[in-house]
Each structure stands twice: as structure tokens, then as C-alpha cells.
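Enquirer: The following comprises the amino acid sequence and a computationally predicted model.
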Amino acid sequence: MKGLQFFEQELLLFAAFWFLLGAIDDIGVDLCWIWLKLAGRARDGRISREDAAAPLQGRAAILIAAWHEAEVIGHTVRHALSVWRQDDFTLYVGCYSNDPGTIAAAMSGAGADARVRIVIHENAGPTTKADCLNRLYTALCDDEGRYGHRFRSVVLHDSEDMVHPAELAVIDGALGEVDFVQLPVRPEPQPASPWVAGHYSDEFTESHAKSLVVRDALGAAIPAAGVACGFAREIIAGIARRRVAEGGPGPFAAECLTEDYELGVLVWREGGASRFLRVRDADNQLVATRAYFPARLEDAVRQKARWIHGIAFQSWDRLGWSRGLADWWMVLRDRRGPLTSIVLACGYVLIVVEGLLSIVRLSGVRAQPEISPWLQGMLLLCFASLVWRSIARFAFTAHEYGWPEGVRALMRIPVANFIAIMAGRKAFAGYMRTLRGAAVTWEKTSHDAHPILAAAGGTATR
């Protein structure tokens, strides 16, 4: 009994300290966002229907790496060609010769549209997403030499994306002033998976409506999400030259699990200007990429483990730390995933310990030690922080998806925590394997449904 009580006290102190430190971090971002709102600097921009369909200032290259995406790539290509009214872009779709289903679906989606180029990788798949993107970059460079034109921008997307009609116009306009621009990502609700898939809606909404807005205002590096992000051609060319000089094949780091995140940071490190933009169209809809995120627990854990491995572990090794205070703070937030999983696990272990102690106390044993005033104060602050975080999560999710989803966002908090714990453990195990010489592999997320089907009245189950 005494040993369990001592363990409870130590675990309480450890968890309370780190929960409180994380709360201070989050509240700091909240206060920055509130100040930006009050100062009128966090308002969404606007784009008219005419400007959304206007010709681009220069040609755009859109890169999509595809491996085993036969269920979705055709919908993505077909939808993009139908809503992007401009003619001055080329959509590059990277496929593999040993994946005929994806090739056939991409060709079906493209039809006879000359704006699409399907590129077959010379190596059998899967390699890595970055390797496939480097192959597309080579095709892009070959086309520039062949046709005598120079692309103005390079835009990244995934095989399952439902793009916004105004996206190219917004990115093209922004790249007149900056070198990299990231637009929001909007996970679409899936009735068949309100808990696992739904928790992405909560996290992305708060991140892309608050955290990245603050990051942009502070002038810190903006990480690329790999979708709805556009780069000036010259900054990509500069990064490619640097990679080639280091022995790499192109601008994307094939050995990195989060090559998109790293690319966004490298733009800032190279002296380029970056922006995160929230813009609404003539119908007041957010100019954002819509997509279905993993609906199964094991898929969500695998995806988030890849993010934690790439951002928290690999980026620490590969990018080090920034010298700027604001960027150092944001990088620290990016890399706290492993610690967060440990602290959350301790919190749930505490629930079990408290349950065991309650059972013992019911049997008549009363030897409970006193909790120090300092620890009581820390626990009180942690509880207040939890209430504040819950209010914020409800507010942001309800604003984007409606109040019923806001209520479900509160109920999804334990689900999100469990996924974070499991993903942190898996990411650490994967990182340790790479330290022992294991190769980095493309553990991609499988997709078997596309949000365009729901928009058209079709099935959206996964």
C-alpha cells in the first residue's frame, strides 16, 4: 500500500509538471492569437469569383506522387481538371510500372487533357514519396528544356486530395511576394468513423485556424503540409542545387519521412519568405484542400507515428535548432510529440493507480499521505488548463463544422490521446531501428474513398 502511494505521489509530480509546462506553451499561443484577433491581423482574406478563375502570372507545376492509389487518384485528377479553369499549369502524376491499377486510374481521370503528364518511375515501387517527387521534378526540368518555358511555381498535392477552385490563383498571387505559401487543410467528416477520422478535424482545425496563424505572424518557419502548398520555382531550384551538391537526386530528401515539413523549413533557412494564408471565396468557403484522413485506428497510429518520427526525431538530427527565438519556440512545439505521448501515458496510468487505491481505501485502509500545497496548486492549474483547452477545441471545431461536431470534439479527446500514445511508442521504436541501420521505407496511408463521392451524393464510407 505504501509503495503504491509513493508511486502515485511521484507520478503525480512528474505528470503535473509536464502538463503544466505544456499548458503554458499552449496558452502562450492562445494569447498571441487573441491579440492578433483583437488587432485585426487574424482575419481571413477574400478572393472574388473572377480572380479565382483568372489566368496565372506564370506556369504552375503540380506534383502528385502515387503508389497503390487506384481507388482515389482518378477522382483527384478529374476533379482538379474540372475546377481549375486556368490552362497554364501541368499536373504531374508519378506512378510505378509495377502498379498498373494506379496508372490506369490516373489515365482515366486525365482523359485527353493536355494539362496532365503521367510519369512512370524507372524503379519498381514503392521507393519513397520523396524519391517519387524527385522523379517528377526531373520530368519538370526536362519539360522546361524541351519546350523552352520556365515554371513560376511548384505545388504539392496528395493522391486523395479534393482541391479548391481558387487554390492556384491564391498561391500564384502570394508567390509574387513570398517564396513559399501554405494553405489550410480541411479533414472531411466520415460518418462511418466519427471517432478516429473525426479527431483529425479537431486537430487540423485548431492548428490551421490558430497555431499556424500565430506562427506566420511571428515570422517563424512555416512547415509544408505536403498538400495545398506552393513554392517559387527559384527557391526549389536553389534547394535542389544544394541537395545535388550533397549527393542527393533532387530537392526532396528521400531518406526523410516528412520531406514536405523539411522543405518548408529549408525555405526559411535559405532566407526565403514564407506565408500561411487563410482566404475565403465568393461563397464564404475556406480555400482549403479537403481530404479523408485514416478511419481505422491502426492506420491513424501508423500515419502519426510517421509524422512524429520524421518531425521530432529525424528533423532534430537533420536540421538541428534555429537561432531565432520565435522559430526556436515553434520548432520545440513541433518536436514535443514523443514527450507528449509519455506524459499522456503517465496520466492514464495515474487513473489506474487511483482506482486501485480507491479499492484499498474502501476496504478500510486509511494511510494516505498528505499532498503538498505546491502539488495541489499544480494540479489545480492543470485542471484549469484542461477546461480552457476543452473550450478552445469545442470553439474551433464548432466554428468550422457546426456545434454537434464541437461537442463530439470533446468526447474525442481520449481517442486522440490514445492515438498519440501509441504513435509515440511506434515512432520511437522505428527511430531506434534506423539507428541500427534499418532502411527508411514509405509506410503510406491506404485510401479507398474520396470526398468528391460524398459531394456528388455517392458513398463516403471507408
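Expert: Okay, I see it.

Enquirer: From here on, just use CA atoms for contacts and neighbour counts.
Expert: Noted.

Enquirer: the longest helix in this structure is where?
Expert: Secondary structure of the chain read by DSSP state H shows that its longest helix is helix 2-38.

Enquirer: From the contact counts, what lies against the helix or strand just after that one?
Expert: Toward the C-terminal end, the helix or strand that comes next after helix 2-38 (DSSP states H and E) is strand 45-46. For strand 45-46, the packing partners by 3 or more Cα pairs under 8 Å, 6 or more residues apart in numbering; DSSP states H and E come out as strand 279-280.

Enquirer: Please enumerate the strands of the chain.
Expert: Counting by DSSP state E, the segments of the chain that form strands are 45-46, 60-65, 89-96, 116-121, 153-157, 180-182, 185-187, 229-232, 274-276, 279-280, 289-291.

Enquirer: can you list those in a markdown table and add mean neighbour count and distance to A395?
Expert: Formatted as a markdown table, the strands of the chain follow (neighbours: other Cα atoms under 10 Å; distance: least, Cα to Cα, whole Å):
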| stretch | mean neighbour count | distance to A395 |
| --- | --- | --- |
| strand 45-46 | 14 | 21 |
| strand 60-65 | 25 | 34 |
| strand 89-96 | 24 | 37 |
| strand 116-121 | 19 | 41 |
| strand 153-157 | 24 | 29 |
| strand 180-182 | 28 | 23 |
| strand 185-187 | 23 | 16 |
| strand 229-232 | 27 | 26 |
| strand 274-276 | 25 | 21 |
| strand 279-280 | 18 | 19 |
| strand 289-291 | 22 | 20 |
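
Enquirer: closest one to R306 among those?
Expert: strand 60-65 (17.0 Å; Cα to Cα).

Enquirer: how near is the residue nearest to R115 when sequence neighbours are not counted to V178?
Expert: Leaving out its chain neighbours, the residue that sits closest to R115 by Cα to Cα, 6 or more residues apart in numbering is T90, at 4.8 Å. Using Cα to Cα, to the nearest Å, T90 is found at 22 Å from V178.

Enquirer: take the one below as the second:
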Amino acid sequence: MGRILYWTGFLVAASFLFFSLDDLFWDFYYYFWGRKRIRHRLRIEELDRVPRRLIAILIPAWNEAEVIGPMVENLLHSVNYPLALLHVFVGVYPNDIATVEEVQKLAERYPQIHAVVNPREGPTSKAQNLNQVFEFILRFEQERRLRFGCFIIHDAEDVIHPTSLKLANYLSLKYEVVQLPVFPLQVYPSWRTFFPYLTASTYADEFAENHYRGLPAREASGAVVPSAGAGFVIARSVLDALGTGKLFDEESLTEDYRLSLDFARFGIATHFFLEGVERVTEDGRVVVEYIATREIFPNTLREAVKQKSRWIYGISFQSFSLWQILCDRRFSRIAKYSLYRDWKAKYGNLLPLPGYAVFAYFVCSLFCSLSPVYPRGSFSWWLSAVLTVFMIERQLMRMVALKNVYGWRSAVAGCLIPPLLPLRTVWGNVINFLATLRAWRIALFGFPRSRPRWQKTRHSYLSPKALVRYRRRLGDLLLEKRIVDPKTLALTLRRKEEQERLGEKLLKEGFITETELLECLGELLQTGFLEPDPYTLRIEGNHSRFLAVFCRYAVVPIAWGRDSVLLATAKPLSQETMSSLAAELGVRKVAVVLAPSEAISQGLEVLKRKLPQQFPRLGERLLKMGIIEEEHLAEALRVQRFSHRPLGDILCEMGVLWPEDLREILREDGIQETQVG
């Protein structure tokens, strides 16, 4: 009996040690080499120095009627990106009436929302849904004469960071495929919430550890970076190179992981970016908030096992065979090693529970007359000692990740209750054990149906009150653009009167300029910001009667459309004011962009002189033809101020104008490409 116990303990300890060495390698690589390679790759303020291009967001949806509405509403009201340059495509099924009706209601209210009805009844696989959405987008581009700069895949329950679209737009100019972090939402840790939300908290522990340190280590080493499904950015150049919209393997349960693996085979690397922005909390503390996707994960054992078994089966069993990867010369050694690490999860996840049984016996042997499983001084005893050191190291690394992503409370709850063998870690291992058994059952005996279908978990969404804390405020944007420093902002917030506005306070005390304030407000209010050249303004003959209106409202016209006008103003205008302006100017739509008050004053003076038109203006021509929108022109003019490029070229880069259409218009109207004011 003693020898059986000894060899059982020895095998368990040796197995744990073998798998721990793998984790230890990535920890050491990241902290000693990886951080130096990925640090300071990006300055957040650089995001505003490139044209904001058309972005397509793809959302596959099956039985998502409860969450798709709040998700899209939050996206449109919180994102710091021109809404005219954003389109959301939701893949739905004809037999999912509730979700179809919800998306159609959104499409009626917002022109940026599009329902993509699948030709097949649901659920199919998530990959088939996404392929249909991609093919719809390619047809949409042809019909609308548009060209998206990048495509971002999200889930129907995602809370998308307001800065993520600007970041995706910038990164897709430099990289072909980008994965942004995913961090689960969790209830504020306390003794009251610890046990009720124990299952959901294990997701926070694992994602924080993997996306704070694991994926950055893979990125820095040149290993294969897997897609997480949400916050996955694909540049337009990828579709151009592959020549098809069918990117996903429709038989795969983890289509996101399989796609990143296929990209790697084609020589298309997936890059992972963990970028943080500073913000000052209401109590004056400066914290780092990561530009990441957040979502609520399952909080029941059954749903968690169902979801994780899909991940384990799709990655470890379905996506590749280890022998094929080892023989594939397209993968580097470090890439093969990283894929081996993913593959071995179907074995490694089965170890913890036998290990806990041996550990329980060991603890009992300390107090009862039982045969020792690890005799003091034996080889297995030394293995266990080393393994204990490794286990402590792993908990410290997880604690660092949790502290940086969620704060000290989460770090303590996840790693120190109780010490050495934390309950959340144990429960997470139990979930992974059961999920791996379920994955093995699928691998050995197959699915209940003839083919794998969408293995979906039930979703929920945050309340409007909870969503407020995930939206950017004026102070956050001032910090992001490095206009003020955290200390100044925190001091101003403490001294500000309750009814006093932060922008006015900072402006009055000389910490910011009017231009800097309006630039942030333009982004926050989604109106945009522009510094117009007053001497390029003019009123056409039939618009001269509106001069008094412009003076009364302190606005200047930037461009006239077919039944619209783009106005510049030094202060935000209410919806009532804009409606009054539209009625007095006799147009259907009034679009506004914020501009410095000095430019508005100078512009009004120039308009009073009634200067003659110097040359035909391309922007107005395109507006009157209905090819671009007022917001497109405002963004192109903003870019032109710092890039000094022809307006037509900028509009083509933004994706709202095709180059061949531009050349045809210039040829018809006799407009020189330099005459684009």
C-alpha cells in the first residue's frame, strides 16, 4: 500500500511539474524580455493624426433579442468615433423572429444598423453566420460605392470601449490582423458577492492572467496569437489578398481560433495590443483603464462547463493535429511550441482534481496515522517542494494581473482567500476538469446531432446605470490626448463647484485652450472638430439672404448639400436650435462641427464682404450628388488641415469615395485635384 501511495504521489507531482515548467517559461519570457519588446509601441494621441476610415462591426446573433438592443444603443452613444463612418451588421436567422424584429427596429432608428438575414434557418454554426455577414458586406460595398478600412468582430453581449474604434482604425493601417484584450465583467468583490458570483469570477481570473501576460508574451516572442472572437480586427488588405468573404471554417466550434491559425499558415500574423488610458476617478485617484472588450460571462456551473467544453474541443481536438503542426515548416519553433501549449490543455486540465485528492490525503496524514504519500527527504518530497514554489509563483503572477486589470480587491479575492490554495482557483480548475471530460466525450462519441451547431450560452447585459462608468468623460479625453496631466485634473475636480463645468473651470484657470476644449467636446458629442480657414468661406448668391441667420446663431456655413448644410459653431447646439436652424435655412438636415470662436468671428466678417467664388469646391459637389455625407466632409477637412493632401485623396482613403468615381467627377467638372477646399 505504501509503494502504491508513493508512486501515485510521484506521478501526480511529476505531471504537475512538467506542465508548470511550460507556464514558468512564458512568465519568465514576458517579464525579462517580452515587456521590453512591446512597451511604448504606441502613443494614444497619435490616433487622431490619421484619417478615420469606414469601419464595419460584425455581430452574429442567435436568440439575442434581450441583449442586442442595449448593446447597439450603448455602442452608438458611447463610442468616440464619427457615427457616419461606422456601420454595424447583425447576422440574424429567419426563424429567430424576436431578434430579427429587434434589429429591424434599430435599423429604422439608425441608418448605421443593418440586419443580415441568413438564408438558412438557425442555428447554423457561428462561422457560417459570420461568412454570410462578410458576403453581405462585400455586396453592400459594391452597391453603396464604399470601402471599409477594417472589420471588427464582436459578440451581442459585448461592452465596447469608446476608444477601441479609433485604436482599431489606427492599428489596421499598420497591421493586417489585431486582437484587442477581452476582460470579463465582474461584480464588485465583497464577502457578500464572493460565493454568489464564484463561477463568473473564475473567468475574470483566467482572462486577466492570459490577456495581461500570456498573449503579450506570445506577441513579443513571435508565437501564434489566437483570436478571442470579440475585439478581433481584420484589415481590408486581408480580404483583398484572400479574394473572398468566406474566411471561417463552418464546421469549427472555435472558428475564431481556427481563423487565426489559418492566417498564420498564410503568413498573416495576428498582433495583440494591450493599451491603457489614464482616467481620474470621482475620488481623485488616477487609474489605468485598458482599451478592451468587456462582457458578462456565465455564472452557473452548467453554462460554464458547456461554454468551456466548446472551447477545449474546438481548440485541442478540432483545430489541428499536433503532428501536422510539428511537420509544418511554415511555423517557427516558438509558434509550434505555443500551439502545443494550446493542444495539451485536454490533458493538463484533468490533473488538478487527482492532485487535490492526493493533497487532501497528504494533509490528513499530517494529523492521522496514515502512510505518508511523500516521505520526507525522498525524491517525490523534493518534487513536491519545487512544485509548491512554482504554485506560489503562479499565484503571484495571477495576483499581479488581477491587480492591474481589476484592482487590489479582485487580486485578494482571487488569490488570497484562502492563501496557498485559493478557492476561486480550485473552483476554476473543477470547471475546467468537467468541461474537458465533456470535450473528451464529444471527441470519442460525437455530437448528439449529425453535425456541430452553434453551442450557445445565455447572455445578459449591463443596466444603463452601470454602463455609465464605461463611457468616456471630458476629463478622460483630456488625459488621453495629454492636454492636462492627472495631478492637474484631480486638483481641478476637487476644487470645482458642484454646478460648475469641468471644461469651463480648466479654461478659466488657463490649463487648456478653447481649441483643446472644443476638440475634446467634438469627439465626446460626436459632432467633430474643425479649424476652418475663414477666407475660404463664401455664400452662393441664393444663400446670401441667410447672413442674418448665421450672425444671430453665431455659425458659419462650411458647405451646402442638396438639402442640407454643414455649419461650424463655437458652442454645442441643442436639438431644438438645430431644428430651428433647419427651418430658417430651408433645409432638411443641419450638421454641425465645433470650431474656435475666433474662426467663427472671422468667418462671419468674411461672409459679410460677399467675396466672389474663386473655384468650384469638390466637397460641395460630392454633397449635392449624395456621394458623401456632411460628417464625411468634416472629417476630411480636419485631416486636410494637418496633412495638406487633396481632399479627394483623403475621402478615398476614408473609404467613402472610390478613386475611379473621383477621377470621373474631376474630369466632368474640370476641377483640379488641388482645388478641393
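Expert: Thanks, I have it. Just so we're clear, the structure is a prediction, and the values are computed from it rather than from any experiment.

Enquirer: Next, the TM-score between them, please.
Expert: Remark: TM-score between the superposed chains equals 0.88 [TM-score structural alignment, normalised by the length of the first structure]; 443 aligned residues with a Cα RMSD of 2.8 Å.

Enquirer: returning to that earlier point: which strands and helices sit next to the longest helix of the first structure?
Expert: Using 3+ Cα pairs under 8 Å, 6+ apart: helix 2-38 of the first structure touches helix 212-218, helix 337-362, helix 373-401.

Enquirer: By how much does the longest one deviate from the second structure on average?
Expert: Relative to the matching residues in the second structure, helix 373-401 of the first structure has an average distance of 1.2 Å after the fit, by mean Cα distance after the TM-score superposition for the first structure.

Enquirer: what separates that helix from the chain centre, distance-wise?
Expert: 23 Å (Cα atoms, centre = their mean, to the nearest Å).

Enquirer: now for it, which elements pack on it?
Expert: Packed against helix 373-401 of the first structure by the contact rule (3+ Cα pairs under 8 Å, 6+ apart) you find helix 2-38, helix 196-206, helix 403-411.

Enquirer: Deepest-packed of the ones you listed, please.
Expert: Compared across those, helix 196-206 shows the largest average neighbour count, a mean of 23 (mean count of other Cα atoms under 10 Å).

Enquirer: Tell me roughly how far that helix lies from the second structure on average.
Expert: Looks like 0.9 Å for helix 196-206 of the first structure (mean Cα distance after the TM-score superposition for the first structure).

Enquirer: what do we get in the second structure for G230 of the first structure?
Expert: G230 of the first structure maps onto V233 in the second structure when the alignment is built from TM-score structural alignment.

Enquirer: Touching, that match and A168? I think so.
Expert: Yes: counting by Cα atoms under 8 Å, V233 of the second structure does reach A168; the two are 6.6 Å apart.

Enquirer: Columns distance to G148 of the first structure on top of the helices and strands packed on helix 373-401 of the first structure, output as a markdown table?
Expert: As requested, these are exported to a markdown table (distance: least, Cα to Cα, whole Å):
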| stretch | distance to G148 of the first structure |
| --- | --- |
| helix 2-38 | 45 |
| helix 196-206 | 40 |
| helix 403-411 | 51 |
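
Enquirer: Of the ones you listed, which is nearest G320 of the first structure?
Expert: helix 2-38 (20.6 Å).

Enquirer: how big is the angle separating that closest one from helix 337-362?
Expert: 130 degrees (axes from the mean of the first three to the mean of the last three Cα atoms, to 10 degrees).

Enquirer: Off-centre distance for helix 2-38 of the first structure?
Expert: Here helix 2-38 of the first structure is found 24 Å from its chain centre; the criterion is Cα atoms, centre = their mean.

Enquirer: And R147 of the second structure, how close does it get to K306 of the second structure?
Expert: As for R147 of the second structure, its distance to K306 of the second structure is 39 Å (criterion: Cα to Cα).

Enquirer: Settle it for me: which of the two has more neighbours?
Expert: Comparing R147 of the second structure with K306 by other Cα atoms under 10 Å, the one with more neighbours is R147, at 23 against 20.

Enquirer: Now do the shared contacts for V233 and A168 of the second structure.
Expert: Common contacts of V233 of the second structure and A168, defined by Cα atoms under 8 Å, 6 or more residues apart in numbering, comprise C150, V178.

Enquirer: follow-up on the earlier one: not counting sequence-adjacent ones, nearest residue to the match of G230 of the first structure?
Expert: Per Cα to Cα, 6+ apart, closest to V233 of the second structure is I152, 4.5 Å.

Enquirer: I'd assumed P60 was in contact with the one you found.
Expert: No: between I152 of the second structure and P60 there is no contact under Cα under 8 Å: 11.7 Å.

Enquirer: that older thread, will you turn the helices and strands packed on helix 2-38 of the first structure into a markdown table that also has distance to R323 of the first structure?
Expert: Below are these laid out as a markdown table (distance: least, Cα to Cα, whole Å):
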| stretch | distance to R323 of the first structure |
| --- | --- |
| helix 212-218 | 14 |
| helix 337-362 | 21 |
| helix 373-401 | 30 |
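
Enquirer: any chance of those helices in a markdown table, with mean neighbour count and distance to W328 of the first structure too?
Expert: Below are these laid out as a markdown table (neighbours: other Cα under 10 Å; distance: least, Cα to Cα, whole Å):
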| stretch | mean neighbour count | distance to W328 of the first structure |
| --- | --- | --- |
| helix 212-218 | 20 | 11 |
| helix 337-362 | 16 | 16 |
| helix 373-401 | 17 | 23 |
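
Enquirer: And the ones you listed: which comes nearest W18 of the first structure?
Expert: W18 of the first structure lies closest, by Cα to Cα, to one member of these: helix 337-362, at 6.9 Å.

Enquirer: End to end on stretch 306-318 of the first structure, go ahead and measure it.
Expert: End-to-end distance of stretch 306-318 of the first structure (Cα to Cα): 16 Å.

Enquirer: rewinding a little: let me know the distance separating the match of G230 of the first structure from E295 of the second structure.
Expert: Taking Cα to Cα, one finds V233 of the second structure at 17 Å from E295 of the second structure.

Enquirer: Then C327 of the second structure?
Expert: Taking Cα to Cα, one finds C327 of the second structure at 38 Å from E295 of the second structure.

Enquirer: hang on, the earlier thing: contacting residues around the residue nearest to V233 of the second structure?
Expert: I55, A56, I57, L58, G231, F232, V233, I234.

Enquirer: One more pass at 10 Å, please.
Expert: Counting by Cα atoms under 10 Å, 6 or more residues apart in numbering, I152 of the second structure touches 55-59, 88, 165, 168-169, 177-179, 229-235.
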